[in-house]
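A.B. asks: sequence isn't available, so here's the structure alone:
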């Protein structure tokens, strides 16, 4: 069902190619404009989630599109920043592996166990830490290396937490 929160999420998905076009266009401020697009995507993520809960408009479609929009944007930004030498390769790999494992585990839980999988505190903390690492790295802010290491640590903690959660729900 397409409702207001889902429409906002679709706009977020459409921001991914906009980010890529702007970021890879020749120009002195391409990183700035690209990161502004990431900021808009982050703000709309908060808005669509708030509206979906507040207006009781959480839908199965929204539960699929919302994390998809997040993953597409973050991976696009991380990869782009890595390609211009502003983001560490190890964190790109870590986040992609984490997301692949989470998607695989979530699909298993939904298909085989008929259980819903949703974001928790650690997953949200990892997302915030990754956004911070992206901004610190993009703008070469002092402490960017420390922020990326913290984002990596929090991402591993989030993945471990999800793995433990999946293991607890599994029936043998």
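C.D. replies: Done, it's in. Everything numeric here is computed off the predicted structure, so don't read it as measured data.
A.B. asks: switch to C-alpha atoms for all contacts and neighbour counts from now on
C.D. replies: Fine.
A.B. asks: from the contact counts, what lies against the host helix or strand of residue 42?
C.D. replies: Following DSSP states H and E, one finds residue 42 within helix 30-54. Counting contacts by 3 or more C-alpha pairs under 8 Å, 6 or more residues apart in numbering; DSSP states H and E, helix 30-54 packs against helix 4-24, helix 60-83, helix 121-138.
A.B. asks: so that helix versus helix 4-24, what angle?
C.D. replies: Computed by axes from the mean of the first three to the mean of the last three C-alpha atoms, to 10 degrees, the angle separating helix 30-54 from helix 4-24 equals 170 degrees.
A.B. asks: can you list the neighbours in contact with helix 30-54?
C.D. replies: Helix 30-54 has contacts (C-alpha atoms under 8 Å, 6 or more residues apart in numbering) with 4-6, 8-9, 12, 15, 18-20, 22-24, 57-58, 66, 70, 73, 77, 135, 138.
A.B. asks: putting a second one here so we can go through both:
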């Protein structure tokens, strides 16, 4: 259980309360620091997977905890941006992303239980959705449009990427469902 990749994954889970606390501090750069902590968590997701493969330290515990850690921090960030922006234009795509995460997790669990998990393995569309979602969340969490007087438009880019991620989310949900549909219909 105490492999380097698992320790990094546990660290990612422990970052969640730090991320939330920092983000809501009454401090000028709280949102930017919160976005940085979220970015750090996102990077550790890639890093723990890389190390698990590279060091041959994959484990059942890591296979369970890694996606759980991802879902927890993303769900937390989605809730935080809906709170911060209080806009239907942010809330609707955030809900789409949350619904997709729950649905695809349940579908994968079901398919794994019947020995057909290979039908719903991670696809390119799912990876593209994750990348767009993470970048959108970093931009929206940071609240930055200008940095040191220079326009960077992180929030604007974050909004665009949030919608792009929502579209990819629906698309990937349809792809995973289509791949599993025949097998699901055969179950009684």
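C.D. replies: Structure received. These numbers come from a predicted model, not from an experiment.
A.B. asks: follow-up on the earlier one: dump the helices and strands packed on helix 30-54 of structure 1 to TSV, plus mean neighbour count and distance to residue 172 of structure 1.
C.D. replies: Formatted as TSV, the helices and strands packed on helix 30-54 of structure 1 follow (neighbours: other C-alpha atoms under 10 Å; distance: least, C-alpha to C-alpha, whole Å):
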stretch	mean neighbour count	distance to residue 172 of structure 1
helix 4-24	19	36
helix 60-83	18	27
helix 121-138	20	26
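A.B. asks: so which of the ones you listed gets nearest residue 110 of structure 1?
C.D. replies: Closest to residue 110 of structure 1 of these is helix 60-83 (C-alpha to C-alpha; 11.6 Å).
A.B. asks: what range in structure 2 matches that closest one?
C.D. replies: The aligned range for helix 60-83 of structure 1 in structure 2 is 60-83, by TM-score structural alignment.
A.B. asks: by how much does that stretch deviate from structure 1 on average?
C.D. replies: Stretch 60-83 of structure 2, aligned to structure 1 and superposed, deviates on average by 1.1 Å (mean C-alpha distance after the TM-score superposition for structure 1).
A.B. asks: chain center to that stretch: distance?
C.D. replies: Mean-position distance between stretch 60-83 of structure 2 and its chain equals 6 Å (C-alpha atoms, centre = their mean, to the nearest Å).
A.B. asks: could you do stretch 95-109 of structure 1 as well?
C.D. replies: The answer for stretch 95-109 of structure 1 is 13 Å, by C-alpha atoms, centre = their mean.
A.B. asks: which bit of structure 2 covers it?
C.D. replies: Counting by TM-score structural alignment, stretch 95-109 of structure 1 lines up with residues 97-111 of structure 2.
A.B. asks: and the longest helix anywhere in structure 2, what other elements does it pack with?
C.D. replies: Secondary structure of structure 2 per DSSP state H: the longest helix is helix 154-186. Applying 3+ C-alpha pairs under 8 Å, 6+ apart, we find helix 154-186 of structure 2 packed against helix 88-113, helix 124-142.
A.B. asks: what is the first one packed up against?
C.D. replies: The one in question is helix 88-113 of structure 2. Right, helix 88-113 of structure 2 is packed against helix 60-85, helix 154-186 by 3+ C-alpha pairs under 8 Å, 6+ apart.
A.B. asks: between those helices, which gets nearest to residue 110 of structure 2?
C.D. replies: Here helix 154-186 is closest among those (C-alpha to C-alpha), at 8.9 Å.
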